[in-house]
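# sequence and predicted structure are below.
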Amino acid sequence: MDKKEIKLTKQDLNKSFFRYYTFAELGSNYERMQAVPFASSISYCIEKLYPERDEQVEAIERHLQFFNTEATFGGMILGVIISMEEQKANGVTIPSETITSLKTGLMGPIAGIGDTLIWGTLKTVVLSMALTLALQGNVLSGVIVFLFPIAGYLICNRLFSLGYNLGTKSINKVLKDGLINQLIDASSAMGLFMMGALSASYITFEIITEIKVKNTDPIVIQNVLDEIVPGLLPLLAIFSVYFYLKKKDNYIAIVVAILIFSLIGSYFNIL
């Protein structure tokens, strides 16, 4: 007799997704990173797909191997792997090593896309909007900040469903489709535009020193600089910090240096 097909329900998939999204980052550790929350998330489906205890243990063990990627876009990997486990449980010849190798191979590319779009762009844009309204005293700033986790949840859920429904085809679609590269470039440009606009609007750096000239009005150095290039000093300050961080990743040193520079300039009535 043919073995009865085991089909995961929408409830099974929702349980796995919700646990993954909730604990993907909370359960990380230095030895295996996100492997524990990943294995915990997929355990709902493993228990249903593999009735035998030995099969369940074997499946969980292969998902306890090192795993680390950007969590939001990593939902697609979870969907793909669940789809493969379902096929394997129903008789399709898929070696365990193939599932493990696919997970390992997808960690890097998916992390690169997720870090750029989620943390480099989406977070920058949402928090920039919230900070702008906060500086204006607008209470909506406290509401807008929640757009980031809400958008992250919706994106992760959509990618999880896409990964499960299309299987390995979804990964090929994301990685090989030229549209994703255009989206990354456009998102990066938008993030840089937002940061540039905020820097120009809210970074104050002026020289208040005046040069006194006999029988005429004093020369205000800041006015002279503004006639040459408006906003020149804030621009130089931003690029100074940028080039320093490219050489040394020391944020504390930057904060301390700016604080000392500001105190000295204020004390001598220069800035």
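Received the coordinates, thanks.
# every contact and neighbour count from this point should use C-alpha atoms.
Fine.
# OK, contacts around residue 166?
Contacts for residue 166 (Cα atoms under 8 Å, 6 or more residues apart in numbering) come out as residue 80.
# from residue 186, how far off is it?
Counting by Cα to Cα, to the nearest Å, the gap from residue 166 to residue 186 is 26 Å.
# surely residue 138 is within a helix?
No. Remark: residue 138 does not belong to a helix; assigned using DSSP: H, G, I helix; E, B strand; the rest coil, it is coil.
# from what I see, residue 234 and residue 207 are in contact.
No. The pair residue 234 / residue 207 is not scored as a contact, 11.0 Å apart, by Cα atoms under 8 Å.
# gap between residue 138 and residue 144?
Computed as Cα to Cα, the residue 138 to residue 144 distance reads 11 Å.
# out of these two, which sits in the more crowded spot?
Remark: of residue 138 and residue 144, residue 144 carries more neighbours, 16 against 12, as counted by other Cα atoms under 10 Å.
# list the residues that contact the closest residue to the more buried one other than its chain neighbours.
Closest residue to residue 144 apart from its sequence neighbours, by Cα to Cα, 6 or more residues apart in numbering: residue 130 at 5.7 Å. Shown in contact with residue 130 (Cα under 8 Å, 6+ apart): 140, 141, 142, 144, 145.
# tell me the SS of residue 249?
What three-state DSSP gives for residue 249 is coil.
# dropping in the other structure now:
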Amino acid sequence: MSNKKENLKNNSGILTKKDLIIASLRHYIGISTYNYDSGLASTVVWEQYPALRKIYSNDDDLIASINNHFKFYNCHPWLSAIITGATLAMEEKDGKKSLEAVQNLKAGLMGPFSGIGDTITWVMLPTILGAIAGSMGKQGNSFGMWLFVIIFFMLFVLRSYLYIFGYNQGVNLITSLGDKLHAFTDSISVLGLTVIGGIISSTINFKLALEFNQGGVKLSGQDVLNQLMPSLLPVALVAFLYYMLKKGFKMTTLILTVIVIAMIGAALGIFKA
């Protein structure tokens, strides 16, 4: 406890522990605000607004920070508290100058943290605890069910402490980096691009169904593309959608466009799942 208090004091002194507790409690709104345009960005703005208002006395700087947080963000809600707590510490330390680093940190960590959170809280724990509860329940013992409830309640409460943990780590990160923040920003930016690139190739299933017959030899169009560049079509699709977003098209419009193109392409035998 004493170390935590020391950490909270070794910063610019703008935010108090009470501010962090308020932000951590507002964080519980979580995934209920999810949308396909900005993910959980509105959640981040909601949870951090009182703290950001204290950090930025200038309205223009506050608006710049809010707009930065409204960029797409999607992370497992239980571990997201670590990331958003750290970004608060970064903005408290360097204000508007930290916005690029804040966005790069979120983009670089939201994927790995989501993988950890999904694996542990959505798959591993429910499977293990559910098996225990079911086995004991068949014997007329309700202890397994209560064990399930208690553990998940403890994890639910732990989310508030993760917020303060993330904030403390953010303070330590900024203090230790000092004038190396620019190099850190570049490193996180590379990490974010790497994560996004991996997501594109592994999750977007967009393949060519065309086949060519020449002299009794059958050639798959998708095999030809794979020889040129694996996952070429998913990358081209993402580039096209990104270009359309920059032109001002809404996310719902792009989703409907992809659905229509996929249906027409499948019907004509051009694309396959």
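Everything's here; your move. Please read these numbers as outputs of a predicted model, since none were measured by experiment.
# any idea what the TM-score comes out to?
TM-score of the superposed chains, computed with TM-score structural alignment, normalised by the length of the first structure, equals 0.53; 194 aligned residues with a Cα RMSD of 4.5 Å.
# quick one: which of the contacts of residue 130 of the first structure is most hemmed in?
Busiest of these [other Cα under 10 Å] is residue 141, holding 20 neighbours.
# how about the nearest residue to that one, chain neighbours excluded?
residue 130 (4.3 Å).
# check which helix or strand the residue nearest to residue 144 of the first structure maps to.
In the assignment (DSSP states H and E), residue 130 of the first structure maps to helix 123-135.
# can you name the next helix or strand after that helix?
The helix or strand immediately downstream of helix 123-135 of the first structure is helix 141-144, counting by DSSP H and E.
# which secondary structure elements does that next one sit against?
Applying 3 or more Cα pairs under 8 Å, 6 or more residues apart in numbering; DSSP states H and E, we find helix 141-144 of the first structure packed against helix 123-135.
# could I get the buried residue list for the helix it packs on?
Going by neighbour count (16 or more other Cα atoms under 10 Å), the buried part of helix 123-135 of the first structure is 123, 124, 125, 126, 127, 128, 129, 130, 131, 133.
# please apply the same query to stretch 262-273 of the second structure.
Residues of stretch 262-273 of the second structure classed as buried by neighbour count (16+ other Cα under 10 Å): 262, 270, 271, 272.
# with stretch 207-221 of the first structure instead?
Applying 16+ other Cα under 10 Å to stretch 207-221 of the first structure flags residue 207 as buried.
# and for that stretch, what's in contact with it?
222, 269, 270, 271.
# TSV for those residues, including distance to residue 151 of the first structure and secondary structure?
Formatted as TSV, those follow (distance: Cα to Cα, whole Å; DSSP: H, G, I helix; E, B strand; the rest coil):
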residue	distance to residue 151 of the first structure	secondary structure
222	43	helix
269	47	coil
270	45	coil
271	42	coil
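# quick check: of these, which lies closest to residue 26 of the first structure?
When these are compared for distance to residue 26 of the first structure (Cα to Cα), residue 271 wins out at 44.5 Å.
# wait, isn't that closest one in contact with residue 206?
Yes. Counting by Cα under 8 Å, residue 206 is a contact partner of residue 271 of the first structure at 5.8 Å.
# do a quick rundown of the helices in the second structure.
2-9, 17-26, 41-55, 59-69, 80-94, 99-117, 125-138, 143-177, 181-203, 221-228, 232-246, 251-267 (DSSP state H).
# out of the ones you listed, deepest packed?
Comparing the helices of the second structure by mean neighbour count (mean count of other Cα atoms under 10 Å), helix 80-94 ranks first with a mean of 24.
# would you confirm that residue 83 of the second structure contacts residue 107?
No. In this structure, residue 83 of the second structure is not within contact of residue 107 by Cα under 8 Å, at 10.0 Å.
# between the two, what contacts are shared?
Counting by Cα under 8 Å, 6+ apart, nothing touches both residue 83 of the second structure and residue 107.
# show me what residue 267 of the second structure aligns to in the first structure.
Under the alignment (TM-score structural alignment), residue 267 of the second structure maps onto residue 267 of the first structure.
# now do the contacts for that match.
Counted by Cα under 8 Å, 6+ apart, residue 267 of the first structure has zero contacts.
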